[in-house]
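Sharing a sequence plus its predicted fold:
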Amino acid sequence: MSLSLVLAALVAVTDSATHNGRAGQTTVPAVRADTTIDVDGRLDEPVWRRAALLTGFSLYQPADGRPAPDSTEVLVWYSPTAMHFGVRAYEPHGPVQATLADRDRVSADDNVEIQLDTFDEGRRAFVFIVNPLGVQADGTKSEAGGFIPGSNVMPGQNDLSADFRWQSKGRVTEWGYEVEIRIPFASLRYPVGAPQRWGLQIVRHVQHSGYEETWTPARRASASFIAQAGKLVGLAGMRHGQVVELNPELTNTAAGAAAAPSGDWRYRNDAQLGGNVRWAVGSDVVLNGTVKPDFSQVEADATQIATDQRFALFYPERRPFFVEGSDQFNVPNTLVYTRRIVRPEAAAKLTGKIGRSDVAVLSAVDDRATTSDASRPLVNIVRLRRDFGRQNTAGILYSGRTSGARATTTSPAPTRAWCSAASTSRRCRRCRA
């Protein structure tokens, strides 16, 4: 074989492994490797040399359409059980901003954001964010319209209320920073069947300059950001499994009071057994159930002041049972506010995507203390949505709340006969009327 043919073959191999976003190489054949690695923040395992390489980032903010001044490389491959990403972010212009921040609070640091549109809808995506030390933020991004009351998350913004299980670790280097990421398929939702085609976008945030850079050349004037993502194609042989999570809870409340006439304190214990169950039936359907859940570990609400009594206050939904799949109940005019289910005795929720249809069902029995007649309200919510075309949807929502106050018929109150003593405002001693 001549030297020219050898060089041509080497160039072809290099071009197939490297995908430059500015050059329009935004369709990435997925690289599969049947191996496992230790997520240690160093991309030194041999499998990383076989991974697909994403380069050629573009500036998105403050002005789009320009080459990114900072060089970024993202390596992508997958095993039968997880997606793997490796990030090399070069920083020759300024210092790297990295702190041991709390989860979901890395916006003040340099960070890299991975967006996976696993159903290739062009409207919704899973979001995984890491700072240079591997501190995580995660959630979802939706452009389907509407927002969840109290979350202050408008369409197109990241909703970080959901938490997924994934691994990440990073380190700051003399040339920038390096991060290693593993996202199990059991933490994702994706369609059944193979091969699969996922939307993929990488966003880098640089703190010292305020720049936001994207792998594919995204335009700010476009109606959709997610639809401008690249494509990860050829995914097959992934193992999601049926994931079952059980979380039993036992709480006890002790109340005491002084007993008369001795004045000794007597205590009454009120023990409550409950728990949560999450069953990932497959890669596209999840069933959640809860019985007398304990929300004492949920982050407290920030104080709000009602300056105008004509408008209701809305608080963000942070309770784990209600958070998962909450975007599937969303509608443009905000009809669902799950915080009105105050203290559920029991609840069940089914969310998933079957073909091109979204299905979301929630049924809950609330505590009797939430009504005036001491009955247990029953709340039912059903949301169905169907995709047609590229970015078009049609849907319907049903919601209902039934309690004893609505079902009970009011009967006339019994009357008492008053004797002549009533005229003098004294009750008759004989009839006690």
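Nice, thanks for sending it over. These figures come from a predicted structure and were not determined experimentally.

all contacts plus neighbour counts: C-alpha atoms, from now on.
Noted.

Tell me the buried residues in stretch 112-124?
For stretch 112-124, burial by neighbour count (16 or more other CA atoms under 10 Å) applies to 112-124.

quick one: terminal-to-terminal distance for that stretch?
18 Å (CA to CA, to the nearest Å).

Pull out the buried residues from the longest helix along the chain.
When the chain is scanned for its longest helix (criterion: DSSP state H), the result is helix 3-17. Judged by neighbour count using 16+ other CA under 10 Å, the buried positions of helix 3-17 are A17.

so which helix or strand takes in Y60?
Secondary structure here is read from DSSP states H and E; on that basis Y60 sits in strand 58-61.

State the distance from the residue lying closest to Q196 once chain neighbours are set aside to E45.
If you skip the residues right next to it in sequence, Q196 has L235 as its closest partner in space, 5.0 Å away by CA to CA, 6 or more residues apart in numbering. From L235 over to E45 the distance is 22 Å, taken as CA to CA.

want to compare, so here's the second one:
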Amino acid sequence: MLCKYLLLPFFLLITGFLFGQQNELPQKKIYTATRIEDKPQIDGILDDEIWKAIPEARNFVMYEPGDGKPSRSTHPSQVKIAYTDEAIYVAAYLYDNELSKIRREFAQRDNLPTADYFFFDLNTYNDGENQTRFYVTAAGTLADAKMKRDNEDFAFNVVWEARVSLNEKGWFVEMEIPYSALRFPGGEEQLWSMQLGRHISHLNETYVWNYIDKSIGESTHYNGILEGIENIDAPVRLSFYPYVSGEVDYIDDETTTAFNAGMDLKYGISDAFTLDATLIPDFGQTAYDEVELNLGPFEQTFGENRAFFTEGTELFTKGDLFYSRRIGDTPLGFNNAQDSRLENEEIIENPETTNLLNALKISGRTKSGLGIGFFNAITERQKARYYNKTTGEQRELVTEPLANYNIFVLDQQFDQKSSVSLINTNVIREGKFRDANVSGFLFDVYNRGSSFNFSGEAKMSRINYAESNKTGFASQLAFARTKGKFRYGISHEFANKTYDINDLGLNFISNYSNFNWETSYRIFEPHGIFNEYNIQFYGDHQRRYDPDIALTNNFGSSFFGMTRERFAFGGNVNYSTPFKDFFEPRRNNSFIEYPENAAAEAWISSDYRKRIAIDSRLGYNKYLGSPHGELNFSFSPRFRVSNRFMLIYSFEFMEENERVSFVALLPKNVIFGTRDMKSIENSLQGSYNFTNRQALNLSFRNFWSSANFAYDSFSRLQDNGELVSYNYKVDEANDPDANFNVWNLDLSYQWRFAPGSEMILLYRNSIFNVDKQSELAYFESVENLFKQPARHNLSLRIVYYLDYSSINSII
């Protein structure tokens, strides 16, 4: 117990000593942009007169696989940058003496194939953190991403343009990035930072303009300086994205139709701040969730597929307090609607999702580096409807009240790589439903030489019920060496038993005090057969906070390596001591103790530049002294039929034998049983690209899972975490067996007919079945699945981008 109180001053002592070091990053290159009066024609052919008089950024150096070597004399790169009052322009001369080896695979926006590409990183605040990356491939595919250190968020989307051309000397890029796509501080003179880069696929080499020392800090700390941009004004940043959509839905001999119209808009409140709003949103064409059979104690989570909740949300994800799927989630009272039936009543309507009425977000950053974000969303009231078969009367029950969700964030960045943040999330519901408020303080600090990092979080939650409230607290502290081949780190994570952020965030567990450590060794230049490798050792000690009980210890090691021929492989081994699980029993302060276990996993990934490539993974977990074991296997070949046509097939198999798991919660007992479980997943992804703006896409997934309990091995849980035999009577109502099968198929035609505008024609076919027939094998289950009614859905959605400046010029 004393350890956690000594931990903070220990961290502060180490940090004060190490962060006092005055290591400096290498000197940065400087490029001066040229003001031009007339913009070039954006066609990729760099024969415009204006480019001839503009100086070049040259002398690129290797980023991967080597470290700082000059670019090959056969593949020099030169870049020129100009600007007007409306936009910044980039011309890239990417010479190559082997024209036939330039890889030119076609893909749609934000999908980077195995191709040659050029990238332009722009940080309009020169703060080492808020960086935007613009990609253009040799086939003309565009991609843009927000960067947080080395992580790229391709959900970020702005309207810009680029074209490419080829001749006997190489390939060439011409870019136009309007100021409406950027946020930058006011002032007569701008001081931005930038990075330029080029990837040569057949050589497996990447070159950058400003040297990046991979052994220290993060790549975003190594931007060069872009100066010379003066007397520009942020335009009226007002754009509209109106949409119309229609659909026809057919299931079980019933056909329904629907028509929707709405709009998203973006408005530049000031030079640096933007308002995003969605009015009458339509999420009918979002991707299917990859639903699985879930027999565990925690809810299944899904990725966010709705564009409004993924674009420009980097400020709101601070502290992991925002799980956007809470907005529009299953109503709070959905499961209780069944229990609320009166005698002779049947449920005739019980909505499974909550409708989003509108949402907006305001975000930006001042010249001093202060980021400010505000998010707000309102969801509609949902009701279950009951019909009394005796009286003929109907009644309603509110399962989800009218609710307001909001987030407020302040994020101060300093020293071009460090930050301190405050965040508050709030959920207010109408009536006597629970409300929630969570506040967090975060810091993420590097020393001057980027060789050490110290980060931490302190978060407080408060849940307000009609007659009481609950307050909780959680914290995290981490210290890591971020320099050199040999690295290490330690951290501590804490939460008391009342910590709860699940109204707008996501946390599965609370009441813990865990200690973690890791150390690793890596290389930054090719050595032997390897371009890179990383060996890591790690461990943790997990404790329950109240009462103070040791839960388990974990120790493991992992390896990642990639050869010079781009064959990647690796794996990990892990050992865990006996584990007291307080969550599987589903009853407060009860636990089951699982025996020690050992796990191993290995994987391979072959060269994606080949026409056929393979990813595969094999893992096994064995609980020692117990028959319980788990096998996982996946196999995914990919076929590049041509530069326009790609197919990816995936097969996954899981088998778990004789797992002791939860069955039922009785008034006085928690019942466990021994189950066998199998899962098979088949999926296929296909894309045929007519151009970089038109494509036909196929997405298919079939997931089957079966859980079979042994009816002669039920037991009840004792206070000491052990089990004793119990005569549990199984009937149709409480049978724990499960047979789960889902089939989803999407076939779509996508056409980006103008910048920011697109049309999507989508056909969907889906079938779902869950029953108790756990004895069915896979093919028998699939045959049974097709006896269920299939849903056929055809929808058309058109979004058109309208910019204020374009409208104003017409008017």
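In hand now; what should we look at? Computed from a prediction, not measured in an experiment: that's the story for all the values here.

Assuming the best superposition, what's their TM-score?
The TM-score (TM-score structural alignment, normalised by the length of structure 1) is 0.77; 368 aligned residues with a CA RMSD of 2.9 Å.

which part of structure 2 lines up with the helix or strand following the longest helix of structure 1?
Scanning the chain past helix 3-17 of structure 1 towards its C-terminal end, the next helix or strand to appear is strand 18-20 (assignment: DSSP H and E). The aligned range for strand 18-20 of structure 1 in structure 2 is empty, by TM-score structural alignment.

Counting by contacts, list what strand 18-20 of structure 1 packs against.
strand 52-55 (3 or more CA pairs under 8 Å, 6 or more residues apart in numbering; DSSP states H and E).

corresponding residue for L235 of structure 1 in structure 2?
Aligned by TM-score structural alignment, L235 of structure 1 pairs with I229 of structure 2.

Actually, D64 of structure 1.
Residue correspondence to structure 2 (TM-score structural alignment): D64 of structure 1 is matched to D67.

For that match, give its distance to G217 of structure 2.
With the distance defined as CA to CA, D67 of structure 2 ends up 14 Å from G217 of structure 2.

Looking only at neighbour counts, state which of these two leads.
In this view D67 of structure 2 and G217 are compared by other CA atoms under 10 Å, and G217 has more residues nearby, 24 against 18.

counterpart of the more buried one in structure 1?
Residue pairing (TM-score structural alignment): G217 of structure 2 is matched to A223 of structure 1.

and the gap between its match and R204 of structure 1?
Between A223 of structure 1 and R204 of structure 1 the computed distance is 21 Å (CA to CA).

before we move on, what about A12 of structure 1?
Distance of A12 of structure 1 to R204 of structure 1, computed by CA to CA: 28 Å.

Touching, N305 of structure 2 and T286? I think so.
Yes: proximity of N305 of structure 2 to T286 meets the contact threshold set by CA atoms under 8 Å, at 5.7 Å.

Of these two, which one has the most company?
Here N305 of structure 2 and T286 are compared on neighbour count by other CA under 10 Å; more neighbours surround N305, at 17 against 11.

Show the contacting residues for that one.
Listed by CA atoms under 8 Å, 6 or more residues apart in numbering, the contact partners of N305 of structure 2 are 286-287.

Which strand or helix spans it?
With elements delineated by DSSP H and E, N305 of structure 2 resides in a region that no helix or strand encompasses.

how far away is it from D289 of structure 2?
With distances taken as CA to CA, N305 of structure 2 is found 9 Å from D289 of structure 2.

same question, N553 of structure 2
N553 of structure 2 sits 34 Å away from D289 of structure 2, going by CA to CA.

Of those two, which one has the most company?
For N553 of structure 2 versus D289, neighbours defined as other CA under 10 Å are more numerous around N553 (19 against 12).

which one in structure 1 is aligned with that one?
In structure 1, nothing lines up with N553 of structure 2, judged by TM-score structural alignment.

hang on, N553 of structure 2 packs against D540?
Yes: N553 of structure 2 is within contact range of D540, at 5.8 Å (criterion: CA under 8 Å).

Which residues are in contact with Q304 of structure 1?
Contact partners of Q304 of structure 1, counting by CA under 8 Å, 6+ apart, are L313.
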